[in-house]
Structures are given as structure tokens and as C-alpha cells.
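*Asks:* pasting the sequence and the predicted model now:
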Amino acid sequence: MSRQNLLSQLQQRPCRMPNACFQRNTISRRLTLVRADSKAVDAVVIVGDIGGTNARLSAWRTDLGSTAATQIFAKVYPTSEYSTFDTVVDAFLSEPTVRQSQPQAAALAIAGAVNDNRCNMTNVNWIVDGDGLQAKHGFRVALLNDFEAVGYGIPALEPEDLVTLNKASVVPKAPKVVMGPGTGLGAAQLMWDSGIRAYKVWPGEGSHATFAPRGWKQKALSRYVTDMCGHCEIEQVACGSGLELIYEFLQTDEAANRPDLLAHSKLKKKKAAEISAAALAGSDPIAVEAVDMMYAIVGAEAGAMALRCLAQGGVYIAGGITPKLLPRVQAGALLEGFLMRKGRAPFHKILSETPLFVITNEQVGQIGAREFAKRLLATE
């Protein structure tokens, strides 16, 4: 029996019990949310970006058959003004514009570890419970690690959202890798799932593995961080605070090597934004070297991730820092780190044939959460 005939019979059959009415409404809603006869169906979904300082929520009218979407409403909620995340959701759902367009699913990207659709946030005293929100409000809710959401956004990006660093053919359905420096160093892998005919994202914590330095200066950096912290992991030298640490380290060079920069000067500490601005302007040679060193490290780790899963679908560098530093990134340090020219020839060849991109669309995480919310509807 076709879905259309089933729905017609259910609608015509008299309802004698409240539970039967509820069941029929559920079946009817499910049938209208999935694609039938290849015709796309509209749905309203909620997208969340939940951090320690702000919770950003937005409602979108989406097309289940494409990546098309229109934002209906968006609002930023300071975490300090709300005792729980549930009260933030209540406030958002009470907005007149949102009430007029009943949401049918929500995907919330959270800067924290998600276990069993639940997250105990570390930078704010909130527990975000996806199953609890789902039971309370009657629509599907999924929690995602923030970089997991970035991964789900990659297949929905447009060509103009990418800058190519290593031009090579993207192999359809091949593994993809996404990583990038921001507050930390996020990373995830995308693997094709033939059952759902789409990519599934597998987040990880590989950036906390021990840093593997290349060359004498990176080895000196590793010793500097190890002496300071007892251990040097990749993230410590490949994110915003890592850039600050590299800048500090570079000032410990022998003054005789850089008399114009280091002689008779005290150690200067700069914020990542100041270092980035100075590197782009070319006004501070140490800032330029610090940025290049960080991206050489990011590139090396991106190459290692690409080899681990043979990411012929492409390696994508995301994060809030990289788009802002694109002119410096395009100078070549990231690509050189990625290509591993001094490594074994067969593996350098694999990397030279692996596409490498920078994602310039800083909304990729929001796009990914929106796409994942649509998947919730398709699997009801």
C-alpha cells in the first residue's frame, strides 16, 4: 500500500480513543516530513551554538530535499542571565515569530563532550539534556560536539566557501578530514555511510596526542612547552593560545641571532589577535614567524590525519582563526607542513594527491547543525 493511500485511510477512519488519535497524528506528521515521490518537503528546525558565554539559537525554514534554507528568527542569550539551558529554550520558543512556525527538530552544537545526548558544560553550570528537551517540547533534539557540527556542514558548502591550497581531484564517497585552530584544535573525520547515502561524522580528541616536532626549532618549542607544562600536546601549539605560546618562545632565541629584535628587550606577551594583526601587516617579524610556525604544525597534523584514513575526499581546515589569516596561510607554511616532502616518497605522493582546502564560511558549524536537524526528520 502506498504512503498516500495509508495516510488517506488513517484520516478517514473515526477516532474512538485519545491514544489512537495521538498515534494517527504521529503517523501523519511522520509521513509529511519525509520525502515522498522525490518531492521535497519544508520543515522548521532549530539550530543552536552553545558556548560558555553565549547561547545562540536560530529557527530556519528548510527544504528537506536540498540545502536551501531561510532564517526565520535568531537571538543571542548570555549564559550569565539564565540559570539553566531549559529556560533559554523556553524563552526562544515563546518568541512570537517562533510560535507561528512550530519547530519540528533541533540540533545543538556544544563546546563540550556529548555523551548519550547529554552534556555537562564546563564553562557554565548547565546540563544540556537533549532527551529531556525532546520529551518536554515534542520535537526531536540532538546534541553535537561543535566540531562534529562543522563536519556535517562540509557537504553543504558552496564552491565559493572554499579556498584551495592543494589542487587535486576529490574522490566521491572517499573519507574526508576536517580540523582547525580556534580556542582549541578541533578535528573530525567524515566517512561515507551507504545505508543513509550520506556522510557520517566521527569526532575525536586526537589534538591532545603528543606533539611530534619537525626540525630543530619545533623540537626546541616542544622542550620549551614541556618544561613549562610537563607535556606538549598538539593543541598546545596549534590554537589561539598556542600562537601566543609560540610567540613567547621565539623571543627566547639568542639575542645575537636577532640583535634588532631581541637585544636588551624583555619578553613580550601578546594576545593571539595582536599577533595575527602584526603578522598580516608585516610589522613584527616574530609575529610572522609565529603564525607560520603554527600553521606548519597544523599542516603536519592535517597530513597525518589524511594518511590515517586516506582522505581522498579532501582535507578541510576550519576554525575561526584561519579565514582571518588567509593571506599568511596562502604564503605556504600550512601546505608545506601538509605535504611532508622530506618524508617517505610513497606517502608524500599520497598527500600531494589529496585535496586541501580552507573553509572561509565561518557559519559552517551552523550549516552543519541545520543539516543534521533535517536528518532527524528523515529518520523518524
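*Replies:* Yep, that arrived. A quick note: this is a predicted structure, and the numbers were derived from the prediction, not measured.

*Asks:* CA atoms for contacts and neighbours, from now on please.
*Replies:* Fine.

*Asks:* what's the distance between the closest residue to Tyr224 other than its chain neighbours and Val298?
*Replies:* Residue nearest to Tyr224 in three dimensions, not counting chain neighbours: Phe249, with 7.1 Å by C-alpha to C-alpha, 6 or more residues apart in numbering. Applying C-alpha to C-alpha, to the nearest Å, the value for Phe249 to Val298 is 17 Å.

*Asks:* then Phe22?
*Replies:* 53 Å.

*Asks:* just Phe73 next, same as before
*Replies:* Distance from Phe73 to Val298, by C-alpha to C-alpha: 36 Å.

*Asks:* who touches Gly320 in this structure?
*Replies:* Pro181, Gly182, Glu362 (C-alpha atoms under 8 Å, 6 or more residues apart in numbering).

*Asks:* show me where the stretch 201-350 of the chain has helices.
*Replies:* For the stretch 201-350 of the chain, the helices defined by DSSP state H, counting those that start in this stretch occupy 215-229, 240-250, 259-262, 272-281, 285-309, 326-329, 333-339, 345-352.

*Asks:* chain center to the helix or strand containing Ala20: distance?
*Replies:* Applying DSSP states H and E as the criterion places Ala20 in helix 18-33. The chain centroid and the centroid of helix 18-33 are separated by 35 Å under C-alpha atoms, centre = their mean, to the nearest Å.

*Asks:* one more structure, for comparison:
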Amino acid sequence: MKNFKEISLPDLSHTTLSMAYPSGQKTLPESGIVLAADVGGTKTELALFQIKKKKLVAIKSERYATTDHNSFVKAIQHFHEDKTSVIDCACLGVAGPVDGDKVRGVNFAWEIDAKKLEADLEIKKVLLINDLQANAYGLSALKASDFETISKGEKSEGNAVVISPGTGLGEAGMYWDGAYYHPYATEGGHSNFAPGNELDLELWKFLHHKFNHVSWERVISGQGINNIYDFLRNYRGEKEPGWLTEQLKGDSPSKVISSAAIEKKDSVCVETMQLFLKYLAVESSQLALKAKATSAIYIGGGIPPKILSLIDKKEFYKNFINVGRMEHLLKTIPIKVVLNDKTALMGAAYYAAMGILK
């Protein structure tokens, strides 16, 4: 299989974070086959897991560009064309607001209908959750080596949050009931971007003219990197180097910009990433305050692990705690970057396995 990496997930009683599931069960079932999916704006990852001896073991995995198929049904049919295993339950973590048994992606054109998938693909049960909710569930399977710590904070029980810049900006909460976390989805990435100084205000004006509504996703995402770069190139009045113009014609301008910043090849690219990280720190603190996330804030998504060398931890922390009277609270919150790009897939696998029990 393309991109296959063996994944073995422990029983829930041996995970690092205790999660609550709708079934109310605390351990994995004795047996079963589950399909897990991480459906994003850029890529879709599918994996088939078998429950063996209270562990989830991946037996098949594949990654596609989301645009490779014109529907999710086609993607699964291609992935599971041999139908050698009967799927007991599937969980799809999807980048979009889930409405009961349906979801339409924000950054891709598919509409996914769980009941239709059950019928078309002969799957016993299909569950839909937001991709950030899947990310939150997947945190329970991670090891210490799967994190890069920005600030240790203080060990404290309480709520946690996840913020994940990638194709878009995902945000989720994790309510702590005293024994278990209850992950829940939000669409906080689409809330209003708030300028904090004159430069931010000029950026807001630039983006307001272009998009009308300026959300945090417009500045903290792959497209956000492009937006900040376009603004700064215009605002600073610096001519774009020819080599950069050519590279930006490719499929991933944000990757070109971040790479140029890492290599310090262009001052506007460097400033672009500095602003991106500043806004990530600011919105992380806003999310932490709104959820009173005293346990931790987890920074996931496809971008942060790739730009670790650009993260000035002291500068990030300074921007994170710059909230006036609540600075003392934010100083206690651990800030961790999630390095494992399988987190959402693992969370969907757990959710599907626990769905067998309902």
C-alpha cells in the first residue's frame, strides 16, 4: 500500500489521556474491523484497523489528494475495492461542520452522507465527526516524543483545547469532567480576526477589501500565509525576486514562502512567517481563555511541525500571555506542538471502534 506505516493503538485503559465516548464504554471491544478516515481540504487518509487482543492494528492505509475523487464514496470504493474484510464501523473525521449524519466540507466540494455511505458501501455503521474532534481523540494515543513543548506551564487538571492550522484553521475543545475528556468541535477559526496594532489594522483593511469578512482562518492557515505575504509585499513596496516569482507559480505557495523564510532568502517571507506565528500565538490564547483550558493547549495541523525552526519559543510565549489581567492564568498553561501527522486518523479509529459497542 502507498504510504503504509504500521500503526498499533493501545487499549483505552493504557492511553495517556482518558477520553469519554458516546457509547459510555471504557475499553475496546474484543474484536472487529473498523475504517478510519481523516478528510481534509488538501489530503484524505484512509486506514483499515483490526481489533486484536485489545489493540487497534492497522492492516491497510492509503493517502490521496482530496481532489483525486469526485465523491467520498468513490474514494472508499477505490481503497476497499477487494472487500475482503467486512467493516463493522467507520468513523470519518471531516474538515467541516457536522450536522447529524451529514457534512459538507469548507475547503472542498464533497457532501458526505453517513446513511448513504452505509447503504452504498455495505458498512454496518458510519459515524461522522469533525476532524479536530478526531484530532482531540487521537491525542490519547500519543507519546512524549510526539510533542514539542513551547511552554511547560504547570501540571493542572482541567479543560484543554486544540488549534490546528493547515489548509484551513481548525479549533476544538476538550471538556474535563474530573475523570475524562469530552472532545467537541467548534468553528472558531471562522470568527473575526482582531487587529492588535497599526500593522495588523492595515492587514485587516487589505483582507477586508479582498474578502469582506476577515476571519482568523484568513491569516492562520496555508491560505493565510499567502494572504499575509501578498499584503506585506504590497505594503513594504519591495520588489519580488524573479526566482521567488517562478517558485510561487507552483501548487503550494505557502510552502515556498515558509521555506524561503527558513533559509532566510527573502525578508518579506521572513516577516510573513513571523506574523503568522504571532497570530497563531494570539488566537491560541483567545481559545484558551474562552475554554479556560488550564490543562493544555495542543497546536496541531500540517503547518507547525514543518516550521519548528521558525518558532521562537520566547516570542511565542510573550504573544500568548499578552492578555492583560488574565496573564497569570495563561502563564500556567502548557503549550505543546503535535508532531504526529496520524493523530486525527488514530482518533477516528478509536471513535469507530467504540462505535461498535453502541
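*Replies:* Nice, thanks for sending it over. Everything numeric in this text was worked out from a predicted model, so none of it was measured.

*Asks:* with both chains overlaid, what TM-score comes out?
*Replies:* After superposition, the two chains reach a TM-score (TM-score structural alignment, normalised by the length of the second structure) of 0.81; 328 aligned residues with a C-alpha RMSD of 3.1 Å.

*Asks:* before we move on, back to that, among Phe73 and Val298 of the first structure, which residue is more densely surrounded?
*Replies:* Ranked by neighbour count (other C-alpha atoms under 10 Å), Phe73 of the first structure and Val298 place Val298 first, with 28 against 16.

*Asks:* so what's that one closest to, chain neighbours aside?
*Replies:* Closest to Val298 of the first structure by C-alpha to C-alpha, 6+ apart is Ala238, at 6.0 Å.

*Asks:* measure how buried the one you found is and give me the count.
*Replies:* The burial count for Ala238 of the first structure: 31, using other C-alpha under 10 Å.

*Asks:* distance of the counterpart of it in the second structure from Ala172 of the second structure?
*Replies:* Under the alignment (TM-score structural alignment), Ala238 of the first structure pairs with Ile220 in the second structure. Look at Ile220 of the second structure and Ala172 of the second structure: by C-alpha to C-alpha, they are 15 Å apart.

*Asks:* do the same with Asp68 of the second structure
*Replies:* 28 Å.

*Asks:* between these two, which has more neighbouring residues?
*Replies:* Ala172 (27 against 11).

*Asks:* can you tell me the element the aligned residue in the first structure for that one falls in?
*Replies:* Under the alignment (TM-score structural alignment), Ala172 of the second structure maps onto Ala188 of the first structure. Element membership for Ala188 of the first structure, per DSSP H and E: strand 185-193.

*Asks:* from the contact counts, what lies against that strand?
*Replies:* Secondary-structure packing of strand 185-193 of the first structure (3 or more C-alpha pairs under 8 Å, 6 or more residues apart in numbering; DSSP states H and E): helix 146-153, strand 176-181, strand 198-203.

*Asks:* nearest to Thr210 of the first structure, of the ones you listed?
*Replies:* Across these, Thr210 of the first structure has its closest neighbour in strand 176-181 (16.4 Å, C-alpha to C-alpha).

*Asks:* pretty sure Leu56 of the second structure sits in a helix.
*Replies:* No. Counting by DSSP: H, G, I helix; E, B strand; the rest coil, one finds Leu56 of the second structure to be strand, located in no helix.

*Asks:* corresponding residue for it in the first structure?
*Replies:* Match for Leu56 of the second structure (TM-score structural alignment): Ala69.

*Asks:* in this structure that match contacts Asp63, no?
*Replies:* Yes. With contacts counted by C-alpha atoms under 8 Å, Ala69 of the first structure reaches Asp63, the gap being 6.3 Å.

*Asks:* ok, Pro195 of the second structure - contacts?
*Replies:* Leu201, Trp204.

*Asks:* let's see that with 6 Å instead.
*Replies:* Applying C-alpha atoms under 6 Å, 6 or more residues apart in numbering, one finds that Pro195 of the second structure lies in contact with Leu201.

*Asks:* counterpart of it over in the first structure?
*Replies:* In the first structure, Pro195 of the second structure lands on Pro213 (TM-score structural alignment).

*Asks:* repeat that for Ile112 of the second structure.
*Replies:* Mapped onto the first structure by TM-score structural alignment, Ile112 of the second structure lines up with Val128.

*Asks:* now that match: how far from Gly48 of the first structure?
*Replies:* Counting by C-alpha to C-alpha - Val128 of the first structure and Gly48 of the first structure are separated by 12 Å.

*Asks:* who has more neighbours out of these two?
*Replies:* Shown here are Val128 of the first structure and Gly48; by other C-alpha under 10 Å, Gly48 has more neighbours (25 against 21).

*Asks:* what about the second structure, which of the contacts of Gly320 of the first structure hold up?
*Replies:* Of the contacts of Gly320 of the first structure, the ones still in contact in the second structure (both residues aligned by TM-score structural alignment, their matches' C-alpha atoms under 8 Å) are Pro181, Gly182, Glu362.

*Asks:* out of these, grab the one that's most surrounded.
*Replies:* Neighbour-wise, those (other C-alpha under 10 Å) top out at Pro181, 25 neighbours.

*Asks:* for that one, which residues are in contact?
*Replies:* Cys239, Gly319.

*Asks:* if you set the cut-off to 8 Å instead, what comes out?
*Replies:* So Pro181 of the first structure contacts Ala238, Cys239, Gly240, Val298, Ala318, Gly319, Gly320, Ile321, Thr322 (C-alpha under 8 Å, 6+ apart).

*Asks:* with Arg104 of the second structure instead?
*Replies:* By C-alpha under 8 Å, 6+ apart, the residues touching Arg104 of the second structure are Gly96, Pro97, Val98, Trp110, Glu111, Ile112.
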